[in-house]
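>>> need a structure here:
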Amino acid sequence: MNKLFGKNILALFFLGISSGLPLLLVFGTLSVWLREAGVERATIGFLSWAGLSYAFKFVWAPAVDHLSIPLLSRLFGRRRSWILLSQVLVILALCWMSLWDPQSNQINFIWLAAGAVLLGFASATQDIVIDAYRIDIADHEQQAMLAGIAIAGYRIGMLFAGAGALELSALFNPSEHYLASAWQLAYRCMALFMLLGIVTTLLIREPDTTNTRPVIHNNLYLFIHFICVIASFCLSFIALGWLFEAYSANHTLVNFALACLRLMIAVGIAVIVGNRLCHFGLLDRHEFNAVYVSPFVDFFKRYGQLALWLLLIICFYRTSDIVMGVMAKVFYVDMGYSKTEISRISFVFGTIVSLVGGILGGLLAYRFGIIKILLLGALTASLSNLLFIYLANLAAPSLTALSLAIVADNLAGGLAGGVAVAFLSSLVNKQFSATQYAAFSAITLLFPKLLAGYSGAMIDVLGYSTFFALTAVMGIPVIVLILLIWRPYKRITNMS
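From the prediction side, this is the model:
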């Protein structure tokens, strides 16, 4: 226990900061920058797709779990080398984004968006490896405590990227007029903060990974296989975009349905390509099944018919708060609140309340059971969105009303997020913990982030009040699903 409260606690805390820092630099903080630069709300909403890497990280999680990086893995070990590589990529992406002014011309905006995509990919990769590192360094009974410490660090990292970036931007530009250099300097400061993660990675120990994972005899072939599968997905997704462009419409629901169909077809093509490459001998069939197939087969074997209902809950659980959250900072700007007010109330105060909500969710789940608090989290996350309808209809900006709405929203979101981590962890088989947890956490974000890409367009059509009411309604299917699986889930967990 002394060792747990010593090096491992400190390691996970600082790695949590490193993991949480890039998130808002892809979403909330970047949204404020773009809105201040005069970018349209619909475009900001579409750019939130840069964070879809968090939803698709399960695709390359097996490769990260099994591949060694030449030279780096020999120097630092497999886990630390991947953490170090992802952190370096995060720093490079932040520095790249700081070179461009999205207001000057469309080319600059495109280059900035490309940096946001790289930042999302590097950050999602870092999350994969840090989760795997946490699982590897401790026994099963210590995981909840380490996860709590990592989440605390994650929230502090978000605080740096949220309040910190806004405060720095305001410091570099005291006026309320847009100044690109202020935002660029703020992003460079965030890149400097990432050095804390690199120092931590260099100081921590490499975990003992002698476990049941299969040995990959040819890392180069696995890497080539992985690149081909990803390339087939990306190329087919782009090509389908050109094909579906002729069927696009002004109706948001039609475009959303086309986007879902486009995504499913692209995934199907990638699966077919991966299977055919095995047929041609690029990767041994046994290794392919062990790396990519076994973790998912195991889940369906353990939960049977209940597995589909569990996946639906995983998929839809965070929809209500994520779809609303993407445009929350834009809403504050449009309502007339200053960057300093947004920073201090939303990012600082909101993050602290969210951290309290996450801890509360874990404690309540431990005391009363996961399924009960999972339902409570779904209810509060939906109902808290209704407070923003009142905020949207105020005659003038009110810091008191803003504070109350943010407290309720962040407390509910933190509680839902905390119990969601406990719920996902309860579904994982430790033999496949890294891949399964990456898959579950990615699926949690996939549908909400895809839908959130249309949030700006929804607001343009519906207005803020109707939009917030709609996001509250989005929580109803999840509540129904939780009630449906209540008894069978409790029966299976009691048996295990």
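
>>> switch to C-alpha atoms for all contacts and neighbour counts from now on
Will do.

>>> after the longest helix along the chain comes which helix or strand?
Ranked by residue count and defined by DSSP state H, the top helix of the chain is helix 106-137. As assigned by DSSP states H and E, the chain's next helix or strand after helix 106-137 is helix 143-159.

>>> so what does the longest helix of the chain touch, helix or strand wise?
Using 3 or more Cα pairs under 8 Å, 6 or more residues apart in numbering; DSSP states H and E, the elements in contact with helix 106-137 are helix 9-26, helix 53-66, helix 78-97, helix 143-159, helix 433-452.

>>> So for that helix, what gets flagged as buried?
108-109, 111-137 (16 or more other Cα atoms under 10 Å).

>>> got it, and stretch 2-19?
For stretch 2-19, by 16+ other Cα under 10 Å, it's Asn8, Ile9, Leu10, Ala11, Leu12, Phe13, Phe14, Leu15, Gly16, Ile17, Ser18, Ser19.

>>> Same list, these, but as TSV with distance to Phe56 please.
Formatted as TSV, these follow (distance: Cα to Cα, whole Å):
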residue	distance to Phe56
Asn8	28
Ile9	29
Leu10	29
Ala11	26
Leu12	24
Phe13	25
Phe14	25
Leu15	21
Gly16	20
Ile17	22
Ser18	20
Ser19	17
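
>>> Return the member of the residues you listed nearest to Pro397.
Ile17 (32.7 Å; Cα to Cα).

>>> which residues does that closest one contact?
Ala150, Gly153, Tyr154, Arg155, Ile156, Gly157, Met158, Gly197 (Cα atoms under 8 Å, 6 or more residues apart in numbering).

>>> Among these, which one sits closest to Phe288?
The closest of the contacts of Ile17, once distances to Phe288 are taken by Cα to Cα, is Ala150, at 31.7 Å.

>>> distance of the closest one from Arg79?
17 Å (Cα to Cα, to the nearest Å).

>>> quick one: the helices in the stretch 201-350 of the chain?
219-244, 252-279, 285-288, 294-303, 306-316, 319-326, 328-334, 339-341, 350-368 (DSSP state H, counting those that start in this stretch).

>>> List the buried residues of the third one.
It refers to helix 285-288. Glu287, Phe288.

>>> Would you do the same for the sequence below? I want to compare the two.
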Amino acid sequence: WQMVYGLIALMMVLAISGTFIAPEPEMSSKPAEARESYQSVIPQRVLRGFTLAVAIGWAVAIAMIAWHVFASLTQVPPPSGSAFVREQGPVIVGLTVLLPATLAAVLLWRHGRTPGATVPDRPDESQTTRVLNSLFRAIFDPLMEMIGRLGWGALLVLLLALTYRFADAVWGAFAYPFYLGSEYGAIGHTMADVAVASKFFGVLMTMAGAAIGVVVISLIGRMPVLVIGAVLAAATNLLFADLARGGMAIDAFLEWTRLADPIRMFAGWAAAISPEGQGAEAGARMARLMLAIGGENLAGGFASVAVVAYLTSVVNPRFAAVQYALLGSLTMLIGTLGRPWLGEMIEMHGYYTVFIVTFWLGGVAVVLSLLEWLRMGRQKTPAAQDAAGA
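Predicted coordinates for the structure are as follows:
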């Protein structure tokens, strides 16, 4: 462990060093007062009230999550995770996502979609007023620009960002209990097996999936790749469902493709790293694990490229930092909130049932991707047609 953490520290030092070496981005030549903002077209009292409402909503959501974590660590028995997701999860999503988006839409409806110039802070303004003005420019300007530009399509974009990575993100915290455990249908591999299959073979497959995604995007466009990525992310849950039932479908696939012998030979060598992995079935079990993890990571790399390409196409370069950060964080929000519920489902029904459920839930992202492809295809701009694969 000392060597492992030493290598991690070394990688962090290299990453931090890169931030000092990297060149600074070019700054806009316009003064801050010359940039567009909705601040100047909205009455100050309304601006303060709406900004304060969003700030309070975020504070309440953070407090709800913090209290649940604190209660889980201190109370015996701990509070129900599924009850938290069922009862408070929608409230958290509403306070952090729906409330700001709804208020931004209301401001656009009441005060128009045309921004004015940024209002400079006056010397006689209080510190609270300056903070609220800064929060408005940081939160509402990007949201209002995106909603004003996309119209009702902004709702579809938000829903797609919320659900696209759900199928593979929601169970990530339970991957190692599934690989290493022996209960609820877990497959009982050793840490050495998982290290080779996940951190060596799996990483290579993630890189391969990302490379394939880039090539396919250049050939058919962003939106077809977005749909394919959603389908693959959902379908790979079936690999783990089969693994939880013994891997018969994976074995049949290996035999049909005539990959069984070479993969099992390599897997048998990999299994030999672990003394606990010896035996007649070591190579076959390792081959199933490698194929399942490899398929999931290949799809994950492909889907990651697809969603990044899509999100960068819907943000405004001027507000790219805030808009992309908002949409990017939403891709993991539902999956993170769903993990307590998923953990209880594993204890009640086992891993196999959970993988089947996450497969069907992944269909939501597939449907939303198709609807977004249709919406972008109806736009007449050349950029939209190119994104849709026209």
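
>>> quick one on the thing from earlier: any chance of the helices of the stretch 201-350 of the first structure in a markdown table, plus distance to Thr400 of the first structure?
Below are the helices of the stretch 201-350 of the first structure laid out as a markdown table (distance: least, Cα to Cα, whole Å):
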| stretch | distance to Thr400 of the first structure |
| --- | --- |
| helix 219-244 | 45 |
| helix 252-279 | 34 |
| helix 285-288 | 56 |
| helix 294-303 | 47 |
| helix 306-316 | 32 |
| helix 319-326 | 20 |
| helix 328-334 | 13 |
| helix 339-341 | 11 |
| helix 350-368 | 13 |
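
>>> just to revisit the earlier point, and of the contacts of Ile17 of the first structure, the nearest to Phe56 of the first structure?
Checking these against Phe56 of the first structure with Cα to Cα, the nearest one is Tyr154 at 20.0 Å.

>>> Map that closest one onto the second structure.
Pairing criterion TM-score structural alignment: no partner of Tyr154 of the first structure within the second structure is identified.

>>> Touching, Tyr154 of the first structure and Pro22? I think so.
No - the pair Tyr154 of the first structure / Pro22 is not scored as a contact, 9.9 Å apart, by Cα atoms under 8 Å.

>>> between the two, which one's more packed in?
Taking neighbours as other Cα atoms under 10 Å, Tyr154 of the first structure and Pro22 compare with Pro22 leading, 32 against 25.

>>> so where is stretch 189-203 of the first structure in the second structure?
Under TM-score structural alignment, the match for stretch 189-203 of the first structure is residues 7-21.

>>> and that stretch, how far from the first structure on average?
Stretch 7-21 of the second structure differs from its equivalent in the first structure by a mean of 1.9 Å after superposition (mean Cα distance after the TM-score superposition for the first structure).

>>> do stretch 328-335 of the second structure as well
Here stretch 328-335 of the second structure, set against the first structure after superposition, deviates by a mean of 0.8 Å using mean Cα distance after the TM-score superposition for the first structure.

>>> so that stretch matches what in the first structure?
Residues 441-448 of the first structure are where stretch 328-335 of the second structure lands when matched by TM-score structural alignment.

>>> Can you give me the buried ones in the one helix or strand Asp386 of the second structure maps to?
Per DSSP H and E: Asp386 of the second structure is located in helix 382-387. Residues of helix 382-387 of the second structure classed as buried: Ala384, Gln385, Ala387 (neighbour count, 16+ other Cα under 10 Å).

>>> just checking, the second one touches Gln379?
In other words, Gln385 of the second structure. Yes - using Cα under 8 Å, Gln385 of the second structure is in contact with Gln379, at 7.1 Å.

>>> Leu238 of the second structure in helix, strand or coil?
Counting by DSSP: H, G, I helix; E, B strand; the rest coil, the backbone at Leu238 of the second structure sits in helix.

>>> so it sits right up against Phe355, yeah?
Yes - Leu238 of the second structure lies in contact with Phe355 (Cα under 8 Å); the separation is 6.5 Å.

>>> Report the set of residues contacting both of those two.
Common neighbours of Leu238 of the second structure and Phe355, using Cα under 8 Å, 6+ apart, do not exist here.

>>> The two: which is more packed in?
Phe355 (26 against 21).

>>> what helix or strand does the more buried one sit in?
helix 351-378.

>>> which residue numbers in the first structure go with that helix?
Aligned by TM-score structural alignment, helix 351-378 of the second structure falls on residues 464-491 of the first structure.

>>> how far does that stretch stretch from start to finish?
Stretch 464-491 of the first structure has its terminal residues 42 Å apart, counting by Cα to Cα.

>>> Could you do stretch 158-175 of the second structure as well?
For stretch 158-175 of the second structure, the end-to-end distance is 27 Å (Cα to Cα).

>>> about what we covered before: which parts of the helix holding Phe355 of the second structure are buried?
351-359, 362-366, 368-373, 376-377.

>>> in the superposition, what's the average offset of that helix relative to the first structure?
Looks like 1.5 Å for helix 351-378 of the second structure (mean Cα distance after the TM-score superposition for the first structure).

>>> That helix versus helix 153-163: what angle between them?
Interaxial angle, helix 351-378 of the second structure versus helix 153-163 (axes from the mean of the first three to the mean of the last three Cα atoms, to 10 degrees): 160 degrees.
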